[in-house]
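>>> no sequence on this one, just coordinates:
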C-alpha cells in the first residue's frame, strides 16, 4: 500500500491545474468587479479616481431606471421560461411518438438552438417582424389586416418570442432524453387498466419528467438572467425602457454614460439576483425530489 501511494502523484497536484484555472477564470473578474464597484471611475475623466464606498450602489438604487430594468428582467425570465417549458414539453412528447420522418423533424426542430443570438435576433427583426418587409406583415396584408410593427408595439413579447425560439430546442432535447428512460411496461399496464391519454400524462409521464423539467428550469433561468445580444440587436432596450433589462442597463452605464463604477455595482446586483434565483430553484428542486422519493 505504501509503495503504491508513493508511486503516483498526490491527488491534489493532479487537480491543482484545473482548480487554479477555475479560480482565475471565475474569481478574478468577480474580485475586479467588486473593486471597481467601490471606486469613482468615469472613462471621460480618468484622472478623477478614488474610493467612494457605497456611493455607486446608492446612485444605482436611487435611479428609477434600475428598478424598471429589474422588473423587465424578471418579466423576461419568467415569460421565456413558461413558453420554453410548455412548448419544449409538447414537442418532446410529439417527437417521442413514432411517425414517418421523425428523425428529420427532430433535426429541424433542434436547429434553432445552434443559431447565434445576434443572427437569431436579426432574422426575427428583419425577415419576420419588419412592418414592411417581414413575413408576418405580408401574411397580415394577404388576409386584409393592417401590418403590425411588432418590436415597437409589442417589444417585450417580441423579445420573449426570439429567446423562446432559441431555447425551446434545449427543453425539447432534455424532455426527449427523459422520455427515453420511461418504462414501457408501466404505460402498457396503465392502458390495460383503462387509463386514457390525459391520465397517462398526468400520473405517469409528468411525474417521471419532474427531475428533467427541474433541470430545464434551473439552467434556462440562469441563462435568461444574462440575455443581452437579442435585446441589443432587436430593440436596443426600447422603445423607451420597455426592454431595458439589468444586463442591458449595465451596458448603458458602462458604454453610454461611461460610469464604470456604477456599471460594476450593477454587475454585483446581477450576481446577487442570479444567486438568489438559483438558491430558490435549488431548494424547490430539492423539495420536489424528496417528495418523489417519499412517494416511491
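On my side now, so go ahead. Being a predicted model, the structure only gives us computed values, none of them experimental. Numbering: from 1, shown residues only.
>>> contacts and neighbour counts: CA atoms only from here.
Fine.
>>> Show me the strands in the stretch 101-250 of the chain, by range?
Taking DSSP state E, counting those that start in this stretch, the stretch 101-250 of the chain contains no strands at all.
>>> Report the central residue of the chain.
Residue closest to the mean C-alpha point of the chain, counted by CA atoms, centre = their mean, is residue 224 at 2.4 Å.
>>> List the contacts of it.
76-77, 80 (CA atoms under 8 Å, 6 or more residues apart in numbering).
>>> Which one of these is nearest to residue 252?
residue 76 (18.4 Å; CA to CA).
>>> What is the burial count for the closest one?
21 (other CA atoms under 10 Å).
>>> quick one, what contacts it?
Counted by CA under 8 Å, 6+ apart, residue 76 has contacts 156, 159-160, 224.
>>> please redo it, this time with the cut-off set to 10 Å
70, 156-157, 159-160, 163, 224-225, 227, 243, 245 (CA atoms under 10 Å, 6 or more residues apart in numbering).
>>> Output those residues in a markdown table, with distance to residue 213 appended to each entry.
As requested, the contacts of residue 76 are exported to a markdown table (distance: CA to CA, whole Å):
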| residue | distance to residue 213 |
| --- | --- |
| 70 | 25 |
| 156 | 25 |
| 157 | 23 |
| 159 | 23 |
| 160 | 19 |
| 163 | 18 |
| 224 | 16 |
| 225 | 18 |
| 227 | 21 |
| 243 | 27 |
| 245 | 26 |
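>>> Can you say which of these are buried?
70, 156-157, 159-160, 163, 224-225, 227, 243, 245 (16 or more other CA atoms under 10 Å).
>>> For those residues, which two are the farthest from each other?
Every pair of these checked by CA to CA; the farthest is 70 and 163, at 17.9 Å.
>>> isn't residue 147 right next to residue 134, touching?
Yes: in terms of CA atoms under 10 Å, residue 147 counts as a neighbour of residue 134; the distance is 9.4 Å.
>>> Comparison target, given below:
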C-alpha cells in the first residue's frame, strides 16, 4: 500500500515529464492564439500590431472556407467508411488458415509504412496518369476513354490514396481483435445452425465494436490534418482543398502568419467538434 511519502516522491519524479508535456502542447497553442490576433507579416514589416478579430473574419468570409470544410469532412468520412468496412473483411480473411499466411499479412500491412508523399507520387504517376497510367491502359483495354483522375475526380482520387494508406492500420487492429474472440462461441453458434451472416452480425461484429471505435478515433485525428497527398497530387485544385491546405495557402500566398493562425484556431475547433461527435456516437463502446 502506497504511503503519503511514496506518493509525494512519485509526483516529484513525474513532475519534469508532465511539465515538458504541458509545455510541448501549451506553448504552440498559446503562440497560435497570440498570432491570430496580430497582423504579423514576416516579409512585409513583421509585427504590425493588434488586429483583433479581423483575421478570424477574413478567414471565415473567404469563398474557399466552407468548401474546404466540406472537402475535409467528405475525405474523413469516406476514408473511415472504406477502411473500417474493408478492414473488417480483410481481418476476417487473414484470420483463416492459408498457405503463406505470415507473408500475406506482411504484404497487406506494408502500405502503412510507406511515406504519404511517396505513396501519393506512386498513385499519381503510375496509376492515375491519364496517358501512361495503369488505369488509363485498363480503360483503353475496355474501349473507354481514359479518365484524368486528379482533375475530373479529385476528391475520390484522394480518398482512394488515403484509404490505401490507412487500410493496413485498420486491418491490423481489427485482426488483433478477431484473434481474441473465443472460438467456442462461433462453434456453438455453428452447431445450433446459425448461418454465416448471423454469426458475423451477432457475434463477430459486437466483439469488434471496441476495436472499430479505436480505429475511428485514431484515424480521425490524423485524417483531419492530411496535407502531403493533396500537395503532391492536386495542389488543392478541383475542389480538393481541405482546411489544412487552405491554411497553408493563406500563409504561403499572403505571408500573413496572423491569418494562418486564425485558420489554425478554426481547425482546432473543427477537430474538437468532430471528436465530440464521434465520442458520443461510437465512443460509448469504450465503456461497454
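Cool, got the structure. Just so it is clear, the structure is predicted and the values come from calculations on it, not from any experiment.
>>> Put one on top of the other, what's the TM-score?
Scored against TM-score structural alignment, normalised by the length of structure 2, the superposed chains reach a TM-score of 0.95; 288 aligned residues with a CA RMSD of 1.8 Å.
>>> Out of the contacts of residue 224 of structure 1, flag the one nearest to residue 169 of structure 1.
residue 80 (13.0 Å).
>>> got the buried residues for the lengthiest helix in structure 2?
If you go by DSSP state H, structure 2 has its longest helix at helix 4-36. Across helix 4-36 of structure 2, burial judged by 16+ other CA under 10 Å covers 32-33, 35-36.
>>> would you turn the contacts of residue 224 of structure 1 into TSV with distance to residue 1 of structure 1 and secondary structure?
Output for those, formatted as TSV (distance: CA to CA, whole Å; DSSP: H, G, I helix; E, B strand; the rest coil):
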residue	distance to residue 1 of structure 1	secondary structure
76	58	helix
77	54	helix
80	56	helix
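>>> Tabulate these (a markdown table), appending distance to residue 19 of structure 1.
Below are the contacts of residue 224 of structure 1 laid out as a markdown table (distance: CA to CA, whole Å):
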| residue | distance to residue 19 of structure 1 |
| --- | --- |
| 76 | 34 |
| 77 | 31 |
| 80 | 34 |
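>>> Give the closest residue to residue 165 of structure 1 in space, chain neighbours not counted.
residue 112 (6.8 Å; CA to CA, 6 or more residues apart in numbering).
>>> who touches that neighbour in this structure?
Listed by CA under 10 Å, 6+ apart, the contact set of residue 112 of structure 1 reads 120, 164-170.
>>> what about residue 178 of structure 1, neighbour count?
Around residue 178 of structure 1 there are 18 residues (other CA under 10 Å).
>>> ditto for residue 205 of structure 1
19.
>>> corresponding residues in structure 2 for the helix or strand hosting residue 84 of structure 1?
Per DSSP states H and E: residue 84 of structure 1 is located in helix 64-96. Per TM-score structural alignment, the counterpart of helix 64-96 of structure 1 in structure 2 is residues 63-95.
>>> Now that stretch: buried residues?
Residues of stretch 63-95 of structure 2 classed as buried by neighbour count (16+ other CA under 10 Å): 65, 67-69, 71-76, 78-80, 82-84, 86-88, 90-92, 94.
>>> same deal with stretch 238-253 of structure 2?
239-251.
>>> what do you get for stretch 117-134 of structure 1?
For stretch 117-134 of structure 1, using 16+ other CA under 10 Å, the buried residues are 117, 120-125, 127-131, 134.
>>> Would you check the span in structure 1 matched by stretch 258-278 of structure 2?
Counting by TM-score structural alignment, stretch 258-278 of structure 2 sits on residues 261-281 of structure 1.
>>> what's the average per-residue distance for the matching stretch once overlaid on structure 2?
Here the mean offset of stretch 261-281 of structure 1 against structure 2 after fitting is 0.8 Å, by mean CA distance after the TM-score superposition for structure 1.
>>> Off-centre distance for that stretch?
15 Å (CA atoms, centre = their mean, to the nearest Å).
>>> What of stretch 243-254 of structure 2?
Using CA atoms, centre = their mean, the offset of stretch 243-254 of structure 2 from its chain centre is 19 Å.
>>> Can you give the contact residues for it?
By CA under 10 Å, 6+ apart, stretch 243-254 of structure 2 touches 41, 43-44, 59, 64-73, 224-228, 230-231, 235-236, 241-242, 255-264, 266-267, 270.
>>> re the thing from before, which of the buried residues of helix 4-36 of structure 2 sits closest to residue 211 of structure 2?
residue 32 (34.1 Å).
>>> quick one, what contacts residue 293 of structure 1?
Residue 293 of structure 1 touches residue 287, counting by CA under 10 Å, 6+ apart.
>>> right, I mislabeled it, should have said residue 45 of structure 2
residue 39.
>>> Run a quick check on residue 82 of structure 2 versus residue 168, I expect a contact.
No: the pair residue 82 of structure 2 / residue 168 is not scored as a contact, 11.7 Å apart, by CA under 10 Å.
>>> Touching, residue 239 of structure 2 and residue 158? I think so.
No: using CA under 10 Å, residue 239 of structure 2 makes no contact with residue 158, being 11.1 Å away.
>>> follow-up on the earlier one: is it possible to get TSV of the buried residues of stretch 238-253 of structure 2 that adds distance to residue 177 of structure 2?
Below are those laid out as TSV (distance: CA to CA, whole Å):
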residue	distance to residue 177 of structure 2
239	37
240	34
241	35
242	33
243	34
244	33
245	35
246	38
247	38
248	38
249	41
250	43
251	43
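>>> All set, thanks.
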